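Student: Pasted the sequence and its predicted model underneath.
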Amino acid sequence: MTPDKPNAPAVKPQGQWHHGNLRESLVQWGVALLREVSLDQLSLRQIAKSAGVSVGAPAHHFGDKDGLLAAMAAQGFRELIALRRSYLAKLPADDEQGRMHALVRGYVEFAQANGSLFELMLGPGLGNRLQYPELAEQGRASYLLFCEIAQPLLPPPAQCAMPHADALQMLWSSIHGLAILRVHRRPAPMKASRSRTLDHQVETMTQFCLAAIAGLRIP
């Protein structure tokens, strides 16, 4: 597959995304293409061709390529939130370990399955993200979902070794680090093959986060 003449995505976007809602169609086709090519290979021309519109059509809705990429990143956050909520919905509210596992599983699984999109969502490709309100809102919503589940597991503020905001940031950073390693296919350099599996690493990260939370409690 070459950057200039890619094949159509192997899996077309779900739904009837076409000229009735061109903006949504372009976002969905862009996301679909990112499952076939790298972020560096993606072009407005490819997306417009896949959507069946002129190469100038994306500019009408998004201004430039970054505008479309920001909308695609926002859609990625929506999909990430939906995946994690689908896992959480299967668990009782008092299953603390299970709910933390669902957060980790959903985040890392999504990243591994959508490497180029995940890179767009959280990588350095887009400049000032705050100029794209939709992206900023969805990124914030994704992090707030993590806080919604993880913060009740922390010790009360008076008994916690660090402010909750700092603790949550460090927990998320650990999970994000594992997700990045999975995206780049760089599992831990250990001989045992089990240590390289997604299931094992998700379970290990879950236990790590729970142990870190327990260690934050001031005796």
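Tutor: Happy to help now that I have it. Numbering: from 1, shown residues only.

Student: rest of the way, CA atoms for contacts and neighbours
Tutor: Fine.

Student: I'd like to know which elements the helix or strand containing Ala167 is packed against.
Tutor: Assessed by DSSP states H and E, Ala167 sits inside helix 164-183. Packing partners of helix 164-183 (3 or more CA pairs under 8 Å, 6 or more residues apart in numbering; DSSP states H and E): helix 96-113, helix 133-150.

Student: again, only this time at 7 Å
Tutor: Secondary-structure packing of helix 164-183 (3 or more CA pairs under 7 Å, 6 or more residues apart in numbering; DSSP states H and E): helix 96-113.

Student: just checking, next helix/strand downstream of the helix it packs on?
Tutor: Sequence-wise, the next helix or strand downstream of helix 96-113 (DSSP H and E) is helix 115-122.

Student: Next, the angle helix 133-150 makes with that following helix.
Tutor: Relative orientation of helix 115-122 versus helix 133-150 (axes from the mean of the first three to the mean of the last three CA atoms, to 10 degrees): 90 degrees.

Student: Give me the contacts around helix 115-122.
Tutor: Helix 115-122 is contacted by residues Val31, Leu34, Arg35, Ser38, Leu39, Ala73, Gly76, Ala111, Val183 when judged by CA atoms under 7 Å, 6 or more residues apart in numbering.

Student: Would you mark the buried spots in that helix?
Tutor: Going by neighbour count (16 or more other CA atoms under 10 Å), the buried part of helix 115-122 is Gly115, Ser116, Leu117, Phe118, Glu119, Leu120, Met121.

Student: same check, this time on stretch 203-215
Tutor: Taking 16+ other CA under 10 Å as the criterion, stretch 203-215 shows Met205, Thr206, Cys209, Leu210, Ile213 as buried.

Student: before we go on, here's another structure to hold up against the first:
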Amino acid sequence: MAEEKSYHHGNLREALLMAGLELLQEQGASGFSLRACAARAGVSHAAPAHHFGDMKTLLSTIAAGGYLTLAQTMNTARKSVGTDAARAIEAIAAAYIGFAMGNSALFSLMMDGERTDGANADLQGGVAALKAEIAAVASPASRRTGPAGPHTPALMETFLWSMLQGLSQLAIAGRLEEGGAVSRQASDLVRTVSTLMLEG
């Protein structure tokens, strides 16, 4: 049996979050409990409730961290390609899908409206950070007017996020062709959609 990690660096809240993330990655949200989280962190079974109140708040805070990490990953990818709008869309798509595939349990929790609390301030902040990254690449397309009418920022952001989410779910389920961290099938679709968004 593997020796469990014990955290004693003085920041109990962060220790519980780290322990919770490890448990989530190993067992998924269905096998998650405050008692198991406390045991993993090597603290009293009452510690998680003291710091977070209940399991939904703890899971919401873990999910918030996932959103912030994903947003930063997308930000780095976007800035690495300069000012080209189409390449920026492709870059954040690869970052988004790659994150989802590499962190499937966390990604699933981030999108789980039952196990997390949408009113949680940390979670709302994380979602806002992610939406800001999507808005940054969707905004050039929002300046166009297509056959169906104006491409408003909200419309383009929702469209792009929906595509990224759908492709990520298909990739996690193994429903896309193989071809690296992000399949060629997904990459080709993103390239086609970015062209349509930006050029019509």
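Tutor: Received it, and whenever you're ready, just let me know what you need. This structure is a prediction, so every number in the text was calculated from the model and none was measured.

Student: TM between them?
Tutor: TM-score of the superposed chains, computed with TM-score structural alignment, normalised by the length of structure 2, equals 0.86; 195 aligned residues with a CA RMSD of 2.3 Å.

Student: What's the match for Leu106 of structure 2 in structure 1?
Tutor: Matched to structure 1 by TM-score structural alignment, Leu106 of structure 2 sits across from Leu117.

Student: quick one: its match from Glu36 of structure 1, how far?
Tutor: Distance, Leu117 of structure 1 to Glu36 of structure 1, using CA to CA, to the nearest Å: 10 Å.

Student: Common neighbours of these two, please.
Tutor: Shared contacts of Leu117 of structure 1 and Glu36 (CA under 7 Å, 6+ apart): none.

Student: Which helix runs longest in structure 1?
Tutor: Using DSSP state H, we find that the single longest helix of structure 1 is helix 65-88.

Student: Only the buried residues of it, if you could.
Tutor: 66-78, 80-81, 83-85, 87-88.

Student: neighbouring contacts of that helix?
Tutor: 27, 30-31, 44, 62, 99, 102-103, 106-107, 110, 117, 120-121, 126, 132, 134-135, 138-139, 142.

Student: now the buried residues of stretch 203-215 of structure 1 as CSV including distance to Ala161 of structure 1?
Tutor: Listed next are the buried residues of stretch 203-215 of structure 1 as CSV, based on distance: CA to CA, whole Å:
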residue, distance to Ala161 of structure 1
Met205, 21
Thr206, 20
Cys209, 15
Leu210, 15
Ile213, 10
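
Student: Nearest to Pro157 of structure 1 among those residues?
Tutor: For the buried residues of stretch 203-215 of structure 1, the residue nearest Pro157 of structure 1 by CA to CA is Ile213; the value is 12.3 Å.

Student: How about the contacts made by Ala179 of structure 1?
Tutor: So Ala179 of structure 1 contacts Val108, Ala111, Gln112 (CA under 7 Å, 6+ apart).

Student: most surrounded residue in the contacts of helix 115-122 of structure 1?
Tutor: Ala73 (27 neighbours; other CA atoms under 10 Å).

Student: where does the counterpart of that one in structure 2 sit relative to Gly200 of structure 2, distance-wise?
Tutor: Under the alignment (TM-score structural alignment), Ala73 of structure 1 pairs with Ala63 of structure 2. Separation of Ala63 of structure 2 from Gly200 of structure 2 (CA to CA): 36 Å.

Student: and what of Gly82 of structure 2?
Tutor: Distance, Gly82 of structure 2 to Gly200 of structure 2, by CA to CA: 22 Å.

Student: swap in Thr145 of structure 2?
Tutor: Counting by CA to CA, the separation of Thr145 of structure 2 from Gly200 of structure 2 is 9 Å.

Student: Help me confirm that Glu3 of structure 2 is found in a helix?
Tutor: No - applying DSSP: H, G, I helix; E, B strand; the rest coil, one finds Glu3 of structure 2 to be coil, outside a helix.

Student: That one and Met74 of structure 2: what is the separation?
Tutor: Glu3 of structure 2 is 35 Å from Met74 of structure 2, by CA to CA.

Student: now do Gly174 of structure 2
Tutor: 23 Å.

Student: just Ala41 of structure 2 next, same as before
Tutor: According to CA to CA, Ala41 of structure 2 and Met74 of structure 2 sit 30 Å apart.

Student: next one: Ala38 of structure 2
Tutor: 32 Å.

Student: now Gly98 of structure 2
Tutor: 10 Å.

Student: which one in structure 1 is aligned with Arg87 of structure 2?
Tutor: By TM-score structural alignment, Arg87 of structure 2 lines up with Gly98.

Student: What residues does that match make contact with?
Tutor: Leu91.

Student: was I right about Pro153 of structure 2 contacting Arg144?
Tutor: No - look at Pro153 of structure 2 against Arg144 with CA atoms under 7 Å: they stay out of range, at 10.0 Å.

Student: Need the overlap of contacts for the two.
Tutor: In contact with both Pro153 of structure 2 and Arg144: no residue, using CA under 7 Å, 6+ apart.

Student: circling back to that earlier point, kindly calculate the angle that the next helix-or-strand element following the helix holding Ala167 of structure 1 makes with helix 133-150.
Tutor: From helix 164-183 of structure 1 onward toward the C-terminus, using DSSP H and E, the following helix or strand is helix 198-215. Going by the same axes, to 10 degrees, helix 198-215 of structure 1 is angled at 70 degrees with respect to helix 133-150.

Student: What is helix 198-215 of structure 1 packed up against?
Tutor: Counting by 3+ CA pairs under 7 Å, 6+ apart, helix 198-215 of structure 1 packs on helix 96-113.

Student: List the buried residues in the helix it packs on.
Tutor: 96, 98-112.

Student: post-alignment, the helix holding Ala167 of structure 1 versus structure 2, mean distance?
Tutor: Here the mean offset of helix 164-183 of structure 1 against structure 2 after fitting is 1.3 Å, by mean CA distance after the TM-score superposition for structure 1.
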